[in-house]
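Student: requesting a structural model of the entry that follows:
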Amino acid sequence: MRIGELSDRTDTPRRLLRYYEEQGLIVPARSPNGYRDYDEYNVDRVMQIRGLLDAGLPTRIIKQILPCLNQPRIIHFPDATPEMLATLEHERDRMTQRVECLARNRDAIAEYLDAVRAKMHTDTSAEPAMSG
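Tutor: Now for the predicted structure:
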């Protein structure tokens, strides 16, 4: 697929996709005319990258951990530094806090919806039947 289709499917601007390529996060094939040619794999990869960026990870760390996302059980970091490990631990802890906050918010919204629906159901069933 061309860059425009990848952009549409991932809701990622073309310019940002080119940046991911410059950073070595995605690697498209090139057609004979020089156009970028992305395969289906890149759709998931871009979504992974965006999720990691949204979580606060810098691209230099993302580039190092992306290979682990392909085969998570085969993890080997010959270039893992104490700084990188500390960064990942910090980001993991931040993600955990965000997940807990999101779960609390989701539960609060679900309770609100349940209460509103129950009230609506009660109000509807309490209305007198109309006679014709």
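
Student: from here on, just use CA atoms for contacts and neighbour counts.
Tutor: Will do.

Student: measure how far the helix or strand encompassing Glu111 is from the centre of its chain, please.
Tutor: If you go by DSSP states H and E, Glu111 is part of helix 82-126. Computed by CA atoms, centre = their mean, to the nearest Å, the chain-centroid distance of helix 82-126 equals 17 Å.

Student: want to put them side by side, so please do this one too:
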Amino acid sequence: MRIGELARLTAVSERSLRYYEQQGLLEATRTPGGHREYPPASVDRVIRIQELFAAGLNSATIAELLPCMRDADGGPAADATPWLEQELIAQRDRLDRAIGDLARSREVLDDVIKAATNR
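Tutor: Below you'll find the predicted structure:
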């Protein structure tokens, strides 16, 4: 499928799809006319990439994780390793720390607001 169709099916911009390709997250072949051609499995791949970005991971981490993740049909990825679970847990722990830091910052700000408004 061409880039426009992949963009339509995944609700991801063509610009983002080109970025994913540039970052090694997505692969396309080229037609003789130079157009990108994506295999049908690219739909699931783009959705997985979007999920990982939404989880707060950066493109370098996603590139490292994708080869280890299960295929869309639930089968194991060719390179699945125990490392994948450990890395995902580490990413979740990083988010938990960030949430804790933000909660503490909010508490400090609440104290500042209280002191500033004498409430």
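
Student: how near is the residue at minimal distance from the centre of the first structure to Pro72 of the first structure?
Tutor: In the first structure, the centroid-proximal residue (CA atoms, centre = their mean) is Gly51; its distance is 3.0 Å. Using CA to CA, to the nearest Å, Gly51 of the first structure is found at 17 Å from Pro72 of the first structure.

Student: what's the answer for Leu17 of the first structure, then?
Tutor: 24 Å.

Student: so if I had to pick from those two, which one is more boxed in?
Tutor: Leu17 (19 against 11; other CA atoms under 10 Å).

Student: secondary structure element for that one?
Tutor: Counting by DSSP H and E, Leu17 of the first structure is part of helix 14-22.

Student: who touches that helix?
Tutor: Ile3, Gly4, Ser7, Ile26, Val27, Pro28 (CA atoms under 8 Å, 6 or more residues apart in numbering).

Student: show me what secondary structure element comes after it.
Tutor: strand 29-30.

Student: that next one vs the second structure, mean deviation?
Tutor: Its matched residues in the second structure lie on average 1.0 Å from strand 29-30 of the first structure after superposition (mean CA distance after the TM-score superposition for the first structure).

Student: show me what Tyr112 of the first structure aligns to in the second structure.
Tutor: In the second structure, no residue is paired with Tyr112 of the first structure according to TM-score structural alignment.

Student: could you check the distance from Tyr112 of the first structure over to Asp11 of the first structure?
Tutor: When Tyr112 of the first structure is compared with Asp11 of the first structure (using CA to CA), they lie 31 Å apart.

Student: how about Arg104 of the first structure?
Tutor: Arg104 of the first structure is 28 Å from Asp11 of the first structure, by CA to CA.

Student: quick check: buried residues in the helix holding Leu17 of the first structure?
Tutor: Going by neighbour count (16 or more other CA atoms under 10 Å), the buried part of helix 14-22 of the first structure is Leu17, Arg18, Tyr20.

Student: just give me the neighbour total for the closest residue in space to Asp39 of the first structure that isn't next to it in sequence.
Tutor: Using CA to CA, 6 or more residues apart in numbering and skipping residues adjacent in sequence, the residue nearest Asp39 of the first structure is Met1, 6.1 Å away. By other CA under 10 Å, the residues close to Met1 of the first structure number 15.

Student: dump the residue contacts of Met1 of the first structure.
Tutor: Met1 of the first structure touches Asp37, Tyr38, Asp39, Glu40, counting by CA under 8 Å, 6+ apart.
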